[in-house]
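> Below are the sequence and a predicted model for it; my questions follow.
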Amino acid sequence: MLKEKIEKHLLEVQKPSRYIGGEVGSIIKDKSRIDVRFAFCFPDTYDIGMSHLGMKILYSLTNERENYWCERCFAPGEDFEAVMRENDIPLYALESLDPIKDFDFIGFTMQYELSYTNVLNMLDLAGIPIYAKDRTDELTQIVIAGGPCVCNPEPLADFFDIFILGEGEEVNLEVIDLYADMKKQGASRLDFLRKAAQIEGVYVPQFYTFSYKPDGTIEKMTVAEGAPEIIRKRIIRDMDSSYYPKNFVVPFTEIVQDRASVEVLRGCIRGCRFCQAGFIYRPFREKHADTVVNETKCLCENTGYDEVSLASLSTSDHSEIDPMLTKLLDYTVSERINLSLPSLRVDNFSESLLEKIKKVRKSGLTFAAEGGTQRLRDVINKNVSEEEIMNTCRIAFEGGYSAVKLYFMMGLPTETDEDIVGIAELANRIIDLFYSIENRPKGRGVQISISCATFVPKPFTPFQFEPQDTREMIEHKQKLLLDSVKTKKIKVSYHDPNVSQLEVVLAKGDRRLCDVIYTAWKKGCKFDSWEEHYRYDKWLEAFKDCGIDTAFYANRRFEYDEILPWDHLDYLVTKEFLIRENKTAHQSKTTPNCRLRCSGCGVNKKVGRECF
């Protein structure tokens, strides 16, 4: 049996508990009573995938149906993959230890572009044809994907049968219900895909073909008869009544975020022009404070976790943040549960909020300044002034903190050397502020950590039209920043520009990249987001072999009237709005956040209600 074969080799690998299942909270069902089996695949290791909130929600939701069984599957580490290939162990699901090639659905959540080769590797390990065109016409092995990366799924289009746009709580079950009905009727794969394409939020890539101009841009898209020309994403309208699990699978081994997690809101009011999540998760929706408190209590009591995190894009933007935290702290402090508060904003950080944070967090504080000068912060619509940054640091220092971490981006549109030097100058002014405060922490020196990510223009943002800086430009700016820092009280870290270049190519690419991804995988590329596994040289070989110039996707400006690879997908924010915001950015002007004034992004008209 497969189970015996797996157990025989577990002690040969690191963290064998990743591969055996049986955790508290995992769901086991009687296979004889199951109509549809769904393998929920995360294209990274168990440690990372088990931290993902979306998987926890959809896993529990699907298993609420007695006749559906959703099981988990993760990318094996290099050591266990070698064992699997040497001993003919196919990729399997953790609950049943059955091969996922025998399942009805093989579903992937696509969170990061650099996990694309892992998808191919997992399909290969499972014994499932990698290209969709090579799968049989039988109604089985439907390879499906959702997640933020499918807002431009074209670089993966040849490998998937279906993409789910937007939020999956409702549409996933609609697709599974349709499948169950058509499976009973003896329908073919093609029959099912034709009907599935009629469900809002479902994109079937084989019904869409592209032709290209001599300059490489898209000339037109041709749609098969009966398929919709535009596919609109799905959203959950009411967060308070939406499904949320009462229990999580509790791992045997430590994972990246080993805690309970409660979602407090979706979307974002801010409109930072670089932030893809802030646009593709619109409209802004929040849970009532009592809902958050009740879900927190339920999860902690059922899982035994002594730490809970509030999940959102900007937790402190919740309209009931103070009463919500007061109620949560009444519970967590009395039960000795640690409360984690990520996603804090500089411009709504207060002394009362700090007092609450101090009860649950003793380490340094982290804020996103993004730009080193006010001009650049206005370009990206950060809507944060230096006065607010300094006031936030003053509150932190007076409250007993001596360490602050600031996030910045490098290579932003219109950025100059003056903006880079401005990062170091801002950090120096924060140091001066620390020593000017009489009631600062005594006996400790100040420490400012600067983290600089390379800017990656992403689809469905006002900066989707922008080119990325070349590697040489980024390396010049990284050196300039290091040369501008004159004190050990400031520590600087930054990203590898070669990684960011691949990320933007895959984010903004079209269907011609499918063969590049396949070629790179055949050359040994996988776990590309892991520094020890990333093979930049092999990726360059793959692009060359396929006749693709990375600069076409990464380093040229996309024109406003150009047909973009994702133009047939509707994430509710209009292209006209994104163009308008792009022009406003180049005028160094800001747009107020959604609570202050509607900016006309188009979401409220499409969902049939005002956002606020």
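Here it is on my side, so go on.

> can we go C-alpha only for contacts and neighbour counts from here?
Noted.

> So residue 23 is in contact with residue 250, correct?
Yes - contact criterion C-alpha atoms under 8 Å: residue 23 and residue 250 qualify, at 6.0 Å.

> And these two? Which one has more around it.
A count of neighbours by other C-alpha atoms under 10 Å puts residue 250 above the other of residue 23 and residue 250, at 21 against 17.

> any idea how far the more buried one lies from residue 44?
18 Å (C-alpha to C-alpha, to the nearest Å).

> repeat for residue 536
In terms of C-alpha to C-alpha, residue 536 sits 19 Å off from residue 44.

> Comparing those two, which residue is more hemmed in?
Between residue 536 and residue 44, residue 44 has the larger neighbour count (other C-alpha under 10 Å), namely 25 against 15.

> Where does that one fall, secondary structure wise?
Using DSSP states H and E, residue 44 is not contained in any helix or strand.

> ok, it to residue 607 distance?
34 Å.

> With residue 97 instead?
For residue 97, the distance to residue 607 - C-alpha to C-alpha - is 42 Å.

> From the neighbour counts alone, determine which of these two ranks first.
Applying other C-alpha under 10 Å to residue 97 and residue 607 shows that residue 97 carries more neighbours, namely 21 against 13.

> Now do the SS call for the residue nearest to that one when sequence neighbours are not counted.
Counting by C-alpha to C-alpha, 6 or more residues apart in numbering, residue 97 lies nearest to residue 3, which is 6.3 Å off, once chain neighbours are set aside. Put simply, residue 3 is helix when judged by DSSP: H, G, I helix; E, B strand; the rest coil.

> ditto for residue 515
State at residue 515, reduced to three classes by three-state DSSP: helix.

> And for it, nearest residue in space, chain neighbours not counted?
The shortest distance from residue 515 to any non-neighbouring residue, by C-alpha to C-alpha, 6+ apart, is to residue 546 (7.1 Å).

> mind listing what residue 218 touches?
With contact set as C-alpha atoms under 8 Å, 6 or more residues apart in numbering, residue 218 has these partners: 210-212, 562-565.

> separation between it and residue 558?
For residue 218, the distance to residue 558 - C-alpha to C-alpha - is 11 Å.

> ends of stretch 543-563, how far apart?
Terminal residues of stretch 543-563 lie 23 Å apart, using C-alpha to C-alpha.

> One more: stretch 400-417?
Start and end residues of stretch 400-417 are separated by 34 Å (C-alpha to C-alpha).

> How about stretch 327-342?
Per C-alpha to C-alpha, stretch 327-342 runs 18 Å from first to last residue.

> Only the buried residues of it, if you could.
Neighbour counts over stretch 327-342 (16 or more other C-alpha atoms under 10 Å) mark 328-329, 332, 337-342 as buried.

> Likewise for stretch 468-481?
By neighbour count on 16+ other C-alpha under 10 Å, the buried set for stretch 468-481 is 468-469, 471, 474, 477-478, 480-481.

> Looking at these, spot the one nearest residue 245.
When the buried residues of stretch 468-481 are compared for distance to residue 245 (C-alpha to C-alpha), residue 468 comes out closest, at 40.1 Å.

> adding another structure so you can compare the two:
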Amino acid sequence: MGEFRLKESILKRVEKPSRYVGGEYGVRKKSKADFNYCICFPDVYEVGMSNLSIRIVEEVISRVDGAVCDRCFAPWDDLGKELKKEGELLTSLDLKMPLKDFDMVGFTLQYEMSFTTILYMLDLAGIPLKREERGEDYPIIQAGGPCAVNPEPLADFIDLFVIGDGEDSMRELTELKLKLKGVSKSRFLIEASKIQGVYVPSLVEVKYKENGLIEGFSIKEPIKKALCADLDKAPFPPSQAVANCESVFDRAVIEVMRGCYRGCRFCQAGFIYRPVRARGVKTLTEQACSLIKNTGFDEVGLNSLSTGDYPNLKELIKELKENLPEDVSLALPSLRLDSFDGEFVQETRKSSLTFAPEAGTQRLRDVINKDITEEDVERGLNMAFDNGYTGIKLYFMFGLPTETDEDIIGICNIVDKIRKIYSANPQRARRLRISVSASTFIPKPFTPFQWERQIGEEEVSRKVELLRSRLFHKNTYLSWNDFALSQMEAVIARGDRKIGKVLQKAYEKGCYLDGWTDKFNPTLWNEAFLETGVDKEFYTRELGEDEILPWDFIDIFVDKKFLLNERKKAYSATVTGSCKSGCKGCGIQKVYGCNL
């Protein structure tokens, strides 16, 4: 097969051919090596190019002598159809190698609705979907990322998972593959399973009861997540490829810290990324300066789950201002109202701000442990309005545990209060625009709410109508997500190995790129459930606290007893304070000195 870049006849027939040609400014030069790895992002190029994790994986592997890391992104369906029609295989972006010729192909699992896209990419690459159907001639298929904390829905397709941080585990995997070059897959997988964070599904059997619940796993010790203790010493790319077309975030990105001091009971990331680890100001300043110098971007994103909680944020902003060119601005996503500061507003000035109160009343915010008060809201908004902001985006959830109609109406009350705060100052002459976005609550593994049920479509529709009937102000806009999409995300998130049958059947029916609204087809998904005999509602029901859960053999170092106690506290609307106010005994302190 010739180089993909020469297939102009194909590129001329697809949308955005710049997605597929590679050769970006700043891209790392590569050549085939003793160990050839390809990191795949199961979504389109412009989404994947904004993802920091694939750049970190590329940096980690590229630092190992004798190894190379290439990239691949999911083709839009126009190119996918062209590849099938022309009999061409999916290739990597830089080396133009067919994926099936790599030693290992890895997928980053950022979103449950990307799982069928993994099957799509394997199929386009000419790689059998099921791991048991892949012989020695095919690459080892690996996966990692946040969704890997429940690997079971993909267990039939993936040879090995990396659970937790990838900096050390991916280096160890690379070194092991180089050391065991030429050995059988089965031998390599057995040796790989000894690395912390590595899970090999073929080595673990799952037994089920007649009622569909799990009876047990054939595993002696839980799979302990990989944990990168010192981010200052961790590999971080000094440059990044500048996308050939506009990406979701066209800017340089540094990770200021990993983990979150808060304990929002619905938030999976807040638990699976424990403990909090912050990079030093000196490290971050050097990383930002290097990225700007090597890319020419005019903006640096300070990324974390809650950037406003970074311990030395003011010092960091000061150092960045002094060391970066004057025309480079800073982006601080993930700011909370209670960590909002006028100085940050000045440095990240935009026309609109985004906040996530999540719930409409203080009672429900206490239930979910979203420790934001009405006073925090008023103070933060006044500060924003005084600095010229005229747009507010608010994010809420439907269907949270203990939610009542009063909590839904509370969303409208917050909107009314925002308008009053804005109009209280006559100098604010411009019209205020408020966008309210509501999504259906999705119970996720390793959270205190992992046992909760997800509400049904009728309940969601009624809550939406309740909101619509009261949000009638001009320049107030309400949007809500597709219930069927949220339901499918919940099913996969809490799924077991039986969901693998559904994923394969759904893909065979044409389901992939399901995170895109215009590509998601609930009718085809429903047919897949019917034809495989799998009941969706089995996975959206309230789970028993004594059940063995599909992910119970994974150890993220947060005790199950702690999660159960947090669930109990939720039902009494009792708040658990931030880690900064003292150790809460979640379990991570037993294996890691949190140094709080």
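Right, received. Where do you want to start? These numbers come from a predicted model, not from an experiment.

> how far apart are the helix or strand hosting residue 344 of the second structure and its match in the first structure?
Using DSSP H and E, residue 344 of the second structure sits within helix 342-347. The superposed helix 342-347 of the second structure is, by mean C-alpha distance after the TM-score superposition for the first structure, a mean 2.9 Å from where its aligned residues fall in the first structure.

> List the buried residues in that helix.
344-345.

> how long is stretch 179-196 of the second structure end to end?
From its first residue to its last, stretch 179-196 of the second structure covers 18 Å (C-alpha to C-alpha).

> Residues contacting it, please?
Residues from elsewhere that reach stretch 179-196 of the second structure (C-alpha under 8 Å, 6+ apart): 136, 140, 159-160, 169, 172-173, 176-177, 198-200, 203, 223-226.

> Could you do stretch 2-10 of the second structure as well?
Counting by C-alpha under 8 Å, 6+ apart, stretch 2-10 of the second structure makes contact with 20-21, 79, 82, 91, 96-97, all of which sit outside it.

> Could you check how many residues crowd around the closest residue to residue 77 of the first structure other than its chain neighbours?
Distances taken as C-alpha to C-alpha, 6+ apart put residue 45 closest to residue 77 of the first structure, at 6.5 Å, once the chain neighbours are dropped. Neighbour count for residue 45 of the first structure, taken as other C-alpha under 10 Å: 18.

> again, but for residue 371 of the first structure
Count around residue 371 of the first structure with other C-alpha under 10 Å applied: 26.

> Strands along the stretch 101-250 of the second structure, start to end?
Secondary structure of the stretch 101-250 of the second structure (DSSP state E, counting those that start in this stretch): strands at 104-108, 140-144, 160-162, 198-199, 206-208, 214-217, 223-224.

> average offset between the second one and the first structure?
Once the two are superposed, strand 140-144 of the second structure sits an average of 0.2 Å from its aligned residues in the first structure (mean C-alpha distance after the TM-score superposition for the first structure).

> what's the longest helix in the second structure?
helix 405-423 (DSSP state H).

> can you list the residues that contact it?
Under the contact criterion C-alpha under 8 Å, 6+ apart, helix 405-423 of the second structure has outside partners 359-361, 364, 378, 381-382, 385, 396, 398, 428, 432, 434, 463, 466-467, 470-471.

> correct me, but residue 266 of the first structure touches residue 278?
No - with contact defined as C-alpha under 8 Å, residue 266 of the first structure does not reach residue 278; the gap is 9.2 Å.

> Heading C-terminal from the host helix or strand of residue 38 of the first structure, find the next helix or strand.
Under the criterion of DSSP H and E, residue 38 of the first structure resides in strand 36-42. Next helix or strand after strand 36-42 of the first structure toward the C-terminus (DSSP H and E): helix 46-49.

> how big's the offset between that following helix and the second structure?
When the second structure is superposed, helix 46-49 of the first structure averages 0.7 Å from its matched positions, counting by mean C-alpha distance after the TM-score superposition for the first structure.

> do stretch 387-396 of the first structure as well
Taken over the aligned residues, the distance from stretch 387-396 of the first structure to the second structure averages 1.3 Å (mean C-alpha distance after the TM-score superposition for the first structure).

> Where in the second structure does that stretch fall?
Counting by TM-score structural alignment, stretch 387-396 of the first structure pairs with residues 375-384 of the second structure.

> Okay, buried residues for the matching stretch please.
Buried residues in stretch 375-384 of the second structure, counted by 16+ other C-alpha under 10 Å: 377-384.

> between these, which is nearest residue 500 of the second structure?
Each of those was scored against residue 500 of the second structure by C-alpha to C-alpha, and residue 377 proved nearest at 43.5 Å.

> Okay, the closest one and residue 417 of the second structure: tell me how far apart.
Taking C-alpha to C-alpha, one finds residue 377 of the second structure at 10 Å from residue 417 of the second structure.

> again with residue 83 of the second structure
Taking C-alpha to C-alpha, one finds residue 83 of the second structure at 54 Å from residue 417 of the second structure.

> Can you tell me the number of residues neighbouring residue 57 of the first structure?
Residue 57 of the first structure - counted by other C-alpha under 10 Å - has 18 other residues nearby.

> and it, helix, strand or coil?
Applying three-state DSSP: residue 57 of the first structure is helix.

> could you dump the buried residues of stretch 375-384 of the second structure to JSON lines with secondary structure and distance to residue 537 of the second structure?
JSON lines is the format used below for these (DSSP: H, G, I helix; E, B strand; the rest coil; distance: C-alpha to C-alpha, whole Å):
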{"residue": "377", "secondary structure": "helix", "distance to residue 537 of the second structure": "37"}
{"residue": "378", "secondary structure": "helix", "distance to residue 537 of the second structure": "41"}
{"residue": "379", "secondary structure": "helix", "distance to residue 537 of the second structure": "43"}
{"residue": "380", "secondary structure": "helix", "distance to residue 537 of the second structure": "41"}
{"residue": "381", "secondary structure": "helix", "distance to residue 537 of the second structure": "41"}
{"residue": "382", "secondary structure": "helix", "distance to residue 537 of the second structure": "44"}
{"residue": "383", "secondary structure": "helix", "distance to residue 537 of the second structure": "45"}
{"residue": "384", "secondary structure": "helix", "distance to residue 537 of the second structure": "43"}
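
> To which residue of the first structure is residue 351 of the second structure aligned?
By TM-score structural alignment, residue 351 of the second structure lines up with residue 363.

> how far does the strand holding residue 38 of the first structure sit from the chain's center?
19 Å (C-alpha atoms, centre = their mean, to the nearest Å).
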